[in-house]
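[1] just the structure for this:
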Amino acid sequence: MQGRRAVLGVSVTMASYLVSRAINLSVTIILARSLGPSEMGILAFALLAVEIFDFLRDFGLRETLIYDRTEDPRLRTTAFAMIMGVGLMQSAALLIFAPFAHGLVDDPVIVPVLMWMAVLFPINALGSVQDALLQRGFRFSALALAEVLGVATKAAVAISLILYGAGIWSIVIGMLCGAAVRVSIVWLASDWRPHGPSPTWEKARELFRYGRHIIASSIVNVVQMRVDQMVIVATVGDTALGIYYVAARIPEIVILGVNGVITKVVFPAFSNLSHDAEKLVAAYRTTIAASMTLIAPIGLGLAASSALVVHVVFGAEWDAAAPVLLFLVLSGIPATIGWSSGDIFKATGKPQYLWILMTIETIAVIPPILIVAKVSGDITSVAAVMFFGEIFAATIRLLTLSKVSGIPVSATLGASVRPLAAALLMALAVYLFIQFNPLGLAPGLLVVAMILLGAVVYAGTLAVIDRENLAYWYHTVFGERE
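    From the prediction side, this is the model:
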């Protein structure tokens, strides 16, 4: 029953994610076509700054509330007070930093943009406890509704203002409106309110004991995930950052984002199974197989068609983003293989291993990125370093998982190999189809035909080499196995 709830949770959450990210991608495309590389570089810097200052979001307490076994109301009121305090501190820190940002970006508009974006932190903090409790209770429909309506609001406001000629301010105002709508909906969906027992230092210490490891992971994660963009803006410039950002948006939305959605469901599911090693390993293997079934065709398909996709979707002025996209989507494959190990560590009360591993991964990748960016000034080379960094990260995560949790490397690789094989065959078919274009299709129609061909080849190959996995998912979603 737990497995079925998790799968249904993934289905609902994934559906909402696909809808919301399709909307986000549409906004990115409209912005890229209307702003150009220079202004997109300013926007990319602003979003990067917000993400850097957001490393303390929730103070690691949301995961603590999901992991909590006591359901103590004092724990929740204490968490709410702490999260709001952190949100206000983040806002103040970004306000202080904003005037200095003009030293990194030539356009002075970056200062007021950052000042208004600082409002995002307390808005998001208002809904963190409700979000955690809805996730803990597997109420993914409510979370999905909040996510979709929040993103739809952001898109509607941003696109309207883009048409009005508001430029970069369109996305700033859209983000604030979308965040407010999302928080309002999770408040309406949750029956918890910040009242009752007063916050206590005892509960704060209890929350921090678990949460400090999540905080450490968050800090390292920001550096690890954004070190490439930080180095590019510092060494190559904000226009180059704009090109890199546009290329990075696709894998962030369709690969890393999908992994994040799966984490929202499997982390509470893994936590509930942490007392039963056999069931936990089975759930982990199922998660890896599902992740790779989704991610492998997306990553390898986009790698095979990166030049065509960038040209058709963003326009000729963005063609320089194509080789960057190729390496970044390929990075999603090893990233997915190592992703769920972190959920196992957190679910079994060992979150310290996650941030320690992430620290090692980050330390290993920073020197080569700095050297490559400084010597070559080539953003494609930076993306290539990120790809090899993900391979290294996946390797040490699986080795650590095997040693700490007793889940052998073969369990992860065995669950990944068939989806990868099917995706490789699909990518080859797509690449050859694009190169020869036997039907003489225009670029736009070629993209549509490529997607259809890839879907047929991938699904057909899986039906031949991975029938058991397909049958499992069919029976899990539509009925119990006999």
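
[2] hey, let's count contacts and neighbours off CA atoms from now on
    Fine.

[3] can you give me the helices for the stretch 301-450 of the chain?
    For the stretch 301-450 of the chain, the helices defined by DSSP state H, counting those that start in this stretch cover 306-314, 322-339, 341-347, 352-376, 379-405, 409-436, 443-465.

[4] for the stretch 1-150 of the chain, that is, sorry about that
    2-53, 61-67, 73-97, 110-117, 120-126, 128-136, 140-164.

[5] which residues sit against the fifth one?
    Helix 120-126 has contacts (C-alpha atoms under 8 Å, 6 or more residues apart in numbering) with 54, 57-58, 80, 83-84, 87-88, 90-91, 175-176, 179-180, 183.

[6] which residues touch N469?
    Neighbouring residues of N469 by C-alpha under 8 Å, 6+ apart: A289.

[7] element containing it?
    helix 467-478 (DSSP states H and E).

[8] how far does that helix sit from the chain's center?
    Counting by C-alpha atoms, centre = their mean, to the nearest Å, helix 467-478 is centred 26 Å from the centre of its parent chain.

[9] for it, buried residues please.
    In terms of neighbour count (16 or more other C-alpha atoms under 10 Å), helix 467-478 has its buried residues at 469-470, 473, 476.

[10] one more: stretch 276-296?
    Residues of stretch 276-296 classed as buried by neighbour count (16+ other C-alpha under 10 Å): 280-281, 283-296.

[11] and the helices in the stretch 151-300 of the chain, which stretches?
    All helices of the stretch 151-300 of the chain, identified by DSSP H, counting those that start in this stretch, fall at 169-189, 201-235, 238-251, 257-273, 277-304.

[12] from those helices, which stretch is densest packed?
    helix 238-251 (a mean of 24; mean count of other C-alpha atoms under 10 Å).

[13] now that one and helix 2-53, what's the angle there?
    Here helix 238-251 points in a direction 170 degrees away from that of helix 2-53 (axes from the mean of the first three to the mean of the last three C-alpha atoms, to 10 degrees).

[14] right, and W187 touches G127 too?
    Yes. The criterion here is C-alpha atoms under 8 Å, and W187 meets it with G127 at 6.7 Å.

[15] Proceed likewise with the subsequent sequence, for comparison:
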Amino acid sequence: MTLARTAVRGSAASIGGQGFRIVLQLVGLAVLARLLEPADFGVVAMVTAAIGLADILRDFGLSSAAVQAPSVSRGERVNLFWANTGLGLLCTVAVAASTPLLVALYDEPTLAHIVPALSLVLLISGINTQYRADLGRALRFVALASSDVLAQLVGTLVAIAVALLGGGYWAIVAQQLTVAVVALVVNVVSTRWRPGLPQRCTSIRRFFRFGLSVFGTQVLGYAAKNADTVALGAFWGSSVLGGYNRAQQIAVVPLNQINGPLTRVALPMLSKAHLDPARFSRAVLRAQLAGAYGTATVLAFVAGLAVPIVAVLLGPGWSEAAPILALLAIAGVFRSLSQLAYWMFLSSGRPGAQFALDLWAQPVMVAVIVLGASQGAVGAAWAAVAVWPVYWIVGLLVASRSAGLAAGPLVWRAVRALLGVALPAALASWYVSQAIDGPLIALAAGLAAGAALVAVVALAVRPVRRDVAEVVTLVRHAAQRGEKTSPQP
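    Prediction:
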């Protein structure tokens, strides 16, 4: 079976699994929004910002290094496992010890209970890191998707149960811990691999060298993506942050649940293709289709239908989240497109080039976002709209030059997708939905109108029609094939 077909099937398996996960997340979000208060979400969001930063240290880029490497020996796998487990334990202890600092930063006493509990996620994820990398390196994308779906299902059910029992913010804490534990158990069963004791005679320095640049890039990127959360919590407190966090959660569902699995598919595929310039160029152009015509279009619908989406998912009392959601969805379109540059940097073995870019670009983004957050939740959302399109263009130009590819075709294909599909979808869905009373009917009518206009554009505009036809062909071919079970390296 060719690498291209494996990539197609992997993409289909990952996106299909994430489709179920998106549904689960949205159902859980809708139920929990009616059982909990905005402040409950806000206090947990204060902690998850710190947890997420420590989680990057826990990984240290070693998962990407393991997937990108042409080969990984058994001794290296064992040592990588213990390295990530040790980093996970270190991060758990460090975050738990930082509890007084976080309580003082946010002036929120309840964090004294939440921080130590959520810090355990870091240890569990540390143990799981190389199991996930092992499945990705073996191209076992169905197994990865199954793990994600099952973990999300069990976590959602646990959260709803705790909320019904009056647990408040503990429902969200229990959800995150449950997801981490279930994912670990399923991945251990799937890999059927048991690490032995660390092997002193086997060096993993090459993985740390690669991971160091990835780690630096991820820290800077995380700061830009979470500066709004930290700043809003510090400036305005848990209630304002809770409303913003729910809008953000809806906006990032397509980003996390589509781009995450696509990264697990795209990175090993592009890494195998990068030694052949012509093959790598074709693979990059094909990889861009998923973000430009997939995630970006979904987010365009979210932007256009923000008002009925908030009314349906979050219910009464959350109307102020609608304009925030619309703005964050627009920013998310360009966050999605910027993922391609990330794939290009890593798959071509040039993480240092992205780190050099982010060393100056991300601090500028953080400064703009913090300035916007000082004006409130809407200000933070507008700041995101301002910075992400610029970062996308700059990142794509630098990544193309670093990988030896022409940036013009990549930029033009993305612009064509935005103008030909995403923009018509957003405008049509907004125009129809705002003229109809009743959020559920408005949502359905807006979706239908947007989809109809996109279909007309796809039929009438030849370049868009070719792109859409290629996406449809990829999906159809993927649907006709099952997962290939590759031997463990």
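
[16] quick TM-score on the pair, please.
    Once superposed, the chains reach a TM-score of 0.93 (TM-score structural alignment, normalised by the length of the first structure), with 474 aligned residues with a C-alpha RMSD of 1.9 Å.

[17] related to what we said a few turns ago, widest-spaced pair of the contacts of helix 120-126 of the first structure?
    F80 and M175 (22.7 Å; C-alpha to C-alpha).

[18] show me what L29 of the second structure lines up with in the first structure.
    Aligning on TM-score structural alignment places L29 of the second structure opposite T28 in the first structure.

[19] list the contacts for that match?
    By C-alpha under 8 Å, 6+ apart, the residues touching T28 of the first structure are V246.

[20] with V236 of the first structure instead?
    Contacts of V236 of the first structure (C-alpha under 8 Å, 6+ apart): 373-374, 377.

[21] nearest residue to Q18 of the second structure in space, please, no chain neighbours.
    Of all residues beyond its chain neighbours, the one nearest Q18 of the second structure is Q257 (5.5 Å), with distances taken as C-alpha to C-alpha, 6 or more residues apart in numbering.

[22] and the buried residues of helix 467-478 of the first structure, which is closest to A166 of the first structure?
    W473 (46.5 Å).

[23] what lines up with that closest one in the second structure?
    With TM-score structural alignment as the criterion, W473 of the first structure lines up with V471 in the second structure.

[24] do you know how far that match is from A290 of the second structure?
    8 Å (C-alpha to C-alpha, to the nearest Å).

[25] need the residue closest to the centroid of the second structure.
    The second structure has N256 as the residue nearest its centroid, 2.6 Å off, counting by C-alpha atoms, centre = their mean.

[26] residue in the first structure matching R413 of the second structure?
    R413 of the second structure maps onto A415 in the first structure, by TM-score structural alignment.

[27] quick one: the spatially closest residue to its match that is not a sequence neighbour and V409 of the first structure, what's the gap?
    Spatially, and ignoring its direct neighbours in sequence, A415 of the first structure is nearest to A289 (4.8 Å; C-alpha to C-alpha, 6+ apart). To V409 of the first structure, A289 of the first structure is 14 Å away according to C-alpha to C-alpha.

[28] check F392 of the first structure too.
    To V409 of the first structure, F392 of the first structure is 14 Å away according to C-alpha to C-alpha.

[29] could you do E51 of the first structure as well?
    33 Å.

[30] please apply the same query to A321 of the first structure.
    Taking C-alpha to C-alpha, one finds A321 of the first structure at 35 Å from V409 of the first structure.

[31] map I441 of the second structure onto the first structure.
    The equivalent of I441 of the second structure in the first structure is L445 (alignment by TM-score structural alignment).

[32] got it, and Y391 of the second structure?
    Match for Y391 of the second structure (TM-score structural alignment): A393.

[33] which ones are touching the closest residue to that match other than its chain neighbours?
    The shortest distance from A393 of the first structure to any non-neighbouring residue, by C-alpha to C-alpha, 6+ apart, is to E361 (5.6 Å). Counting by C-alpha under 8 Å, 6+ apart, E361 of the first structure touches 224, 389, 392-393.

[34] from T263 of the first structure, how far off is E361 of the first structure?
    When E361 of the first structure is compared with T263 of the first structure (using C-alpha to C-alpha), they lie 20 Å apart.

[35] ditto for V19 of the first structure
    V19 of the first structure sits 18 Å away from T263 of the first structure, going by C-alpha to C-alpha.

[36] and for G338 of the first structure?
    To T263 of the first structure, G338 of the first structure is 12 Å away according to C-alpha to C-alpha.

[37] G444 of the first structure too?
    The spacing between G444 of the first structure and T263 of the first structure, counted by C-alpha to C-alpha, is 34 Å.

[38] same thing with A303 of the first structure?
    Taken as C-alpha to C-alpha, the span from A303 of the first structure to T263 of the first structure is 25 Å.

[39] next one: A429 of the first structure
    Counting by C-alpha to C-alpha, the gap from A429 of the first structure to T263 of the first structure is 31 Å.

[40] any idea how far G260 of the second structure is from S271 of the second structure?
    Distance, S271 of the second structure to G260 of the second structure, using C-alpha to C-alpha: 17 Å.

[41] please apply the same query to S336 of the second structure.
    Relative to G260 of the second structure, S336 of the second structure is positioned 10 Å away (C-alpha to C-alpha).

[42] contacting residues for L89 of the second structure?
    122-123, 126 are the contacts of L89 of the second structure under C-alpha under 8 Å, 6+ apart.

[43] and stretch 209-220 of the second structure, how far from the first structure on average?
    Mean deviation of stretch 209-220 of the second structure from its aligned counterpart in the first structure after superposition (mean C-alpha distance after the TM-score superposition for the first structure): 1.2 Å.

[44] on that earlier part again, ok, which of the helices of the stretch 301-450 of the first structure comes nearest H275 of the first structure?
    helix 341-347 (9.9 Å).

[45] ok, average deviation of that closest one from the second structure?
    Looks like 1.0 Å for helix 341-347 of the first structure (mean C-alpha distance after the TM-score superposition for the first structure).

[46] from the contact counts, what lies against that helix?
    Of the remaining helices and strands, those touching helix 341-347 of the first structure by 3 or more C-alpha pairs under 8 Å, 6 or more residues apart in numbering; DSSP states H and E are helix 257-273, helix 352-376, helix 379-405.
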